[in-house]
Every structure is written in C-alpha cells, then in structure tokens.
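In: Below are the sequence and a predicted model for it; my questions follow.
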Amino acid sequence: MTPVISVIIPVYNVEKFLAKCIDSLLYQTFPDFEIILVNDGSADSSGKICDEYAKKDERIIVIHKENAGVVAARNDGIKASAGRYITFIDSDDYATEDYLQTLLDGIKKHNADISTCNQFLEFQDGSHEELFKNKKKDYIVLSGMKSLSELLYGRICSGFCGCKLYKRELVEDIKVPHFVMGEDSAFVYEAFVKADKIAHAQKCCYYYVQHPASATHTTDYIKFYDYIKKSEYYYNFAKEKHPELVGGMSIKLIENCFYVYMKLRKSDQNYPEEMKHIEKLIHRHKLLSLFNLKAKFRTRAACGLSLGGLKLLCFIYDKFGNFEVFL
C-alpha cells in the first residue's frame, strides 16, 4: 500500500546521532509512513546504521550515493518516495512521538498545503528552549505569502526544511539556486510562495540539536557568505515578483549581513572584498530596517548602532554579546 507520509532523512557522517533520530520515528502515534534514508557518501558508520535499521523495519528504504550535498540527497529522497505528503528531518535531530500526527492534522483540519510545528532548541548540556512562545491557538492558519512574511520577521516558524509537512505536488519540482549554506531556507521560501494556505501548529514536536559538528557551527567562516548570496537573490526576487515581501527580505538580508560580518571577523584569513560588499549592503539597508516596526528589536538596535559606524557595532558585539539570529 502507498504510505500516507514519506519521511526523508539526508544522512552524512552522523553516526553519533542517527539512531536517536530514527528511533524517534519508529514509534510515532501515526503509523502509516515510510522512511527514506539517503546516505550521502558518509565516511563513518552512518551507512551501516541505515542498513541495520532497514533490516529491522520494512518501512525503511535506504539509498547509498556519492556525496553531492544535502539538496541532491533531498531530491533523491523525493524521487524514491511514494507518500502523499513529505516531511524532512535532519539526521542529527529527532521528533516527538506525535510529530507526524500533529503535522497531518494541520493539513487535514485546515485544508492546508503545508503544515509546520514549533520546535525545541536542544543545547549541548541537554537543556531545551522553545523557539516560538506564541500559545494563543493550537494552529495559526495563514496564506503562503503571509506565512513567508511572518517567517522573515522571525514570528511564525523557522526557515529550514524540518518540522514541516508538504503536499507532495507542492515540492516535487522545486529547484533552488545552489548555495553552500542557506539552501534549506531557499527551499522553504519557494514552497511557501507556491502554497495557498499553511497551518502552523504552536506545539513543539521537533528537537533541533545544537552541536559543534553541525554546519551552522563550522569554523570555515567564508561558507557563511552564502547566506549573503541567498538573501540578495531573494531580496531581488521579491522586488521583481512579490513587492509585499521586500520589507521582510530586507530585514533578513541585513540580519544575515550582521551575522556573517561578525563571523568573518573571527577568521584567521582576510576577506576584504566580501567584507566591503557586506558593509555596502548594511549601509544600503540600515535606514529602511531601522524604521521597520515589524523587525525584531535587536535587529533595529543593530541598525541604529551601525549609524555610528561598524566599529561601534563591533565594539558592542565584542563587549556585550552578539546579534546572531536563527537563520
């Protein structure tokens, strides 16, 4: 029988985390699903772990391939899947037992194209923090464009592929520009633009695990420059096709500029051209962002400080903390 949901998990060098991820899915309260494990050329024992689980549970399908990156792995997973709905989970994260049921209820009850859920950030000491603390309703139902706008302002859901359930036909043909970093949010942007209605569950059903080996904790800081490329691409996309998103895209662009600028300052190598380009973008967008009342206070504060020059902003950053945002 065709499964209702396909769970696609790109796998790459996660032998320490993979079993916990898979185990969290095998005991879901909603049973009608398949798991597609796409081993993207792992150099550790991740591929072997995938095969061992496939022997134990017929719902698990394993694909072994040469390393080509998470986007290619995700696309291969979609092609191999059969479910009417598709969700993605990072192989170092894990889900609550009602993850699939909560997401499916959002689509079914509200006739939505996509459903999302809230999530916990899990830190190295084992502590957890809810990403969004809006508890007014079980589900917040918005149009796709309104959902994307709220996402850009950091109000409704995160910009990565996990903790979301998509109608299959919505994501089968999505093609995103190649970025080393930030490809997840590019995929989400494209999906949200295509969706008529999205249901956002306020319940936390996903654990986003923070650890030094994850991509967002790399010390190869120049990789973060792709966040700038992605943000510029979608800012221009909004200007051309969706002017109602320009304000939000401008905010996301300048947030990423602050984030990446501080990252590149830590690097042992010099990146004068990239730093100069970021400085120009900050200069271009800081006034618009400063007076955008929808933006986070810390973003507007950073814009205000940057009026006195980036040296002042860097001094405040070094002395009191940082302006890092959840990307």
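Out: Looks like it came in fine.
In: Every contact and neighbour count from this point should use C-alpha atoms.
Out: OK.
In: Which strand runs longest in the chain?
Out: The residue-count maximum for a strand in the chain (DSSP state E) belongs to strand 197-209.
In: With adjacent residues omitted, what lies nearest to Val70?
Out: Among residues not flanking Val70 along the chain, Pro10 sits closest, at 6.3 Å (CA to CA, 6 or more residues apart in numbering).
In: Could you name the helices and strands sitting against the strand or helix carrying the one you found?
Out: Under the criterion DSSP states H and E, the helix or strand holding Pro10 is strand 5-11. The contact analysis (3 or more CA pairs under 8 Å, 6 or more residues apart in numbering; DSSP states H and E) places strand 5-11 against strand 33-40, helix 70-80, strand 85-88.
In: Okay, buried residues for that strand please.
Out: For strand 5-11, burial by neighbour count (16 or more other CA atoms under 10 Å) applies to 5-11.
In: next one: stretch 255-266
Out: 255-264.
In: Now those in CSV, please, with extra columns for distance to Leu25.
Out: Output for these, formatted as CSV (distance: CA to CA, whole Å):
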residue, distance to Leu25
Glu255, 34
Asn256, 33
Cys257, 37
Phe258, 37
Tyr259, 34
Val260, 35
Tyr261, 38
Met262, 37
Lys263, 35
Leu264, 38
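In: Which one of the residues you listed is nearest to Val188?
Out: Nearest to Val188 among these: Asn256, at 16.8 Å, using CA to CA.
In: got another, please set it beside the one above:
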Amino acid sequence: MKTPTIFSVLLAGAALFSTSSLSAAETDPIGYVTIDAPSGTNLISLPLQKSKIFQGAVTAVDGGTISAAFPDLGTDFMYVQVTESDNAEGEIATITSVGEGTVEVSPAISGLAVGDILCVRPHLTLSDVKASPEFTDGTSLVVFTSEGNRESFTYFSASTLGLPDGLWADSASEDASGVAILPGEGFVLSNNGPTTSLVVTGAVSTDSIKVPFGGTFSIAGTLNPSEGITMKQAFGDLPIGTTISVKSSDGNLTTTAGYEIFDSAVLGLGTGKTFVRDGTDNGDDDLVSANDALVIATPSGTDGVLLPAAYTSAE
C-alpha cells in the first residue's frame, strides 16, 4: 500500500478569531502528506481537508440560503460542512454566493435546522494536486462526481507552458485549476511518467463528513491520514449488500481484496454488520491504507457514506 507520512504538524488545538465576528473557528491539526504515485494507473484519495475559516450555529434556513454569524468569507471557492445536527450531520454543500450573514449553497441541505452547527472550509482543488518530481505531459486524472458523472483532466508541465508551474486542463484545454475535489472523493490518476509523489498540505478532519455517492459505483477514501483505521470503522455506515474493491497501488490496479457487507445475524455472528473478505473471511478489522481510494458499489438509493472524524480533541 502507498504510505502517506505527516512530516510536520504545524498547529493544533488553537482558536482562530475573526476580526469581523465574535464567532471562533477552532483550527484542526494541520500538516502535509506525501503519496507515492507509480507509473501507470492508481486510485488515490486525499486524506486531508483545508482548515476551517468559520464555525458557528445556524440561525435561519430557507432552502439553499443559510444564515449564521458569518464573518467576511472573501472570494475563495468554499463549502459548508454540518458538524452537529440531528438530521444532517456530515452533509456538505458548495457555497455559490455570499451575503451579509448568509450564504447560498448547492445542493440545499435536507434536514438542516436552526441551532445546528456548521463550519466553512475552502475546497481542495486540482491546483493542490502537485507532484515532485513534476507530472509529465499527458498524465491524466479522472474524477467521478457525486452524480456519477466522469470528468477528465490532462496535465501540462511548466516547461511546456513556459510558466512557473504546470496545470490541469479540461477536455476543452481550458485551465481546470479551480475544479474542486470533494472531501473523501477518490480519483483515477494515470501517471504518464516515472514514479513521483503527490505532496498535499491540509488539515486533519475533526468532524464526521458525508461523502455523496452517485451512479453504479463510487470511488472514496477514508479521509484519515492514519494507517490505523479499520474497514468497519471507516465504512460501517454503508448498508448491507454493499461491495468494496481494494486495488493494488503499483500502477496496475490489480484487485487485492474484495469485501461484501452482510447482516451479522445471517452469518450467526449476532447483531450489526460484518465485512466479509473474498467470500470467506471476516474483514472487519482489516486496515485501510490512508490515501487509497476504494471502489464502492452500493444498493440502489444509497446517497453516500458518513465517514468518522480522523481526530477528536478527546483522543
């Protein structure tokens, strides 16, 4: 498995106060990870988010309009994440416009209520997917969106562009640097050159988060930079009947293990769910590599998976 390493924890447990608001946003533990990307095709998930720039209580909800004691959020490409709620925990939605004390989000968050707690974070984007040594021309990246659609991007190197940095371009050869990679969302990276390493800076998730699913299958990771999370801990929210395929990280995408979630009672194992590996073994406690993206096929109607927080202050 590819092994990410957190080289530096820069800040943890502090409180960042906005000068334009009495609201405070506790900063997550932050640092950076490196992810090996061998030549060939790899499934990758980024195990970090960007740091919170606001956290506070919802004061009003009207469809996609949310009111709270928002500070001046600026013009970054951002999303809201519901951190405490009876009916919308972990839900995320992209901010499409900002008003005085309000944001417009898409999609509207079903179940969000006054008094729920949410945070605001900038999106990780394709501009954050950088490598050392630099990707070669023709390296491609494919994202499967929450609607199940496929979006493809191609890398152009700095030397080819005559610019300080290379960039990802869409199918129309337009700059795609601002395209968002949702938290926990996996992608297919086809490295057209020698083995390289992705270097990603961000924050460790301190709240559970809902990764939306769509289409016949989805690609998702654990959103956890630790190697110590088990299959059941990470994906226990998935319904019975779900299948999960783990692929090799050598550039060949060989299937190394397959899981199916069963009703434990059917197997004579009491209540709850059991992750059966390769049709015979109990895989509940199998460890999931931090930056691997898994291929997940769920029963019809499954809208996503609630991933647990990677870190809490109680730990």
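Out: Sure, I can see it. On a predicted model such as this, the values are computed, not experimentally measured, just so you know.
In: so what number do they get for TM-score?
Out: TM-score for the superposed pair, counting by TM-score structural alignment, normalised by the length of structure 2: 0.28. Supporting figures: 166 aligned residues with a CA RMSD of 7.3 Å.
In: same for the strand or helix carrying Ser147 of structure 1, what does it pack against?
Out: Under the criterion of DSSP H and E, Ser147 of structure 1 resides in helix 144-152. Using 3+ CA pairs under 8 Å, 6+ apart, the elements in contact with helix 144-152 of structure 1 are helix 183-194, strand 197-209, helix 246-265.
In: Tabulate the helices and strands packed on strand 5-11 of structure 1 in a markdown table, adding columns for distance to Lys197 of structure 1.
Out: Below are these laid out as a markdown table (distance: least, CA to CA, whole Å):
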| stretch | distance to Lys197 of structure 1 |
| --- | --- |
| strand 33-40 | 23 |
| helix 70-80 | 22 |
| strand 85-88 | 15 |
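In: May I see those arranged in TSV, with distance to Phe297 of structure 1 and mean neighbour count as well?
Out: Formatted as TSV, these follow (distance: least, CA to CA, whole Å; neighbours: other CA atoms under 10 Å):
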stretch	distance to Phe297 of structure 1	mean neighbour count
strand 33-40	40	25
helix 70-80	33	19
strand 85-88	31	24
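In: Out of the ones you listed, which is closest to Ser250 of structure 1?
Out: Closest approach to Ser250 of structure 1 among those (CA to CA): helix 70-80, 25.1 Å.
In: so what secondary structure elements neighbour that closest one?
Out: Secondary elements touching helix 70-80 of structure 1 (3+ CA pairs under 8 Å, 6+ apart): strand 5-11, strand 33-40.
In: Which of the helices and strands packed on helix 144-152 of structure 1 sits closest to Tyr94 of structure 1?
Out: Among these, strand 197-209 comes nearest to Tyr94 of structure 1, with 5.4 Å by CA to CA.
In: Buried residues in whichever helix or strand comes after that closest one, which are they?
Out: Sequence-wise, the next helix or strand downstream of strand 197-209 of structure 1 (DSSP H and E) is helix 225-241. For helix 225-241 of structure 1, burial by neighbour count (16+ other CA under 10 Å) applies to 225-232, 234-235, 238.
In: nearest to Glu130 of structure 1, of the residues you listed?
Out: Distance to Glu130 of structure 1, by CA to CA, is smallest for Tyr227 among the buried residues of helix 225-241 of structure 1, at 24.0 Å.
In: Run a quick neighbour tally on Lys273 of structure 2.
Out: By other CA atoms under 10 Å, 22 other residues sit near Lys273 of structure 2.
In: From Asn282 of structure 2, how far off is it?
Out: To Asn282 of structure 2, Lys273 of structure 2 is 11 Å away according to CA to CA, to the nearest Å.
In: And Ser159 of structure 2, by the same measure?
Out: Looking at Ser159 of structure 2 against Asn282 of structure 2, where the rule is CA to CA, the gap reads 50 Å.
In: Over to Val61 of structure 2?
Out: Computed with CA to CA, the distance linking Val61 of structure 2 and Asn282 of structure 2 is 44 Å.
In: Which one of the two is surrounded by more residues?
Out: Counted by other CA under 10 Å, Val61 of structure 2 and Asn282 do not tie: Val61 has more neighbours, with 17 against 13.
In: is it true that the more buried one touches Thr102?
Out: No - counting by CA atoms under 8 Å, Val61 of structure 2 stays clear of Thr102, with 9.5 Å between them.
In: which non-adjacent residue is nearest Leu198 of structure 2?
Out: Closest residue to Leu198 of structure 2 apart from its sequence neighbours, by CA to CA, 6+ apart: Ala131 at 4.3 Å.
In: Now for that neighbour: which residues touch it?
Out: 196-199 (CA atoms under 8 Å, 6 or more residues apart in numbering).
In: run the last query once more with 6 Å
Out: If you count contacts by CA atoms under 6 Å, 6 or more residues apart in numbering, Ala131 of structure 2 has them with 197-199.
In: quick one: which of these sit in strands?
Out: Counting by DSSP E, the contacts of Ala131 of structure 2 place 197-199 in strands.
In: Most neighbours among those residues, which one?
Out: The most crowded member of these, judged by other CA under 10 Å, is Leu198 (21 neighbours).
In: quick one on the thing from earlier: let's have the helices and strands packed on helix 144-152 of structure 1 in CSV, adding distance to Ile63 of structure 1.
Out: Listed next are those as CSV, based on distance: least, CA to CA, whole Å:
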stretch, distance to Ile63 of structure 1
helix 183-194, 21
strand 197-209, 24
helix 246-265, 34
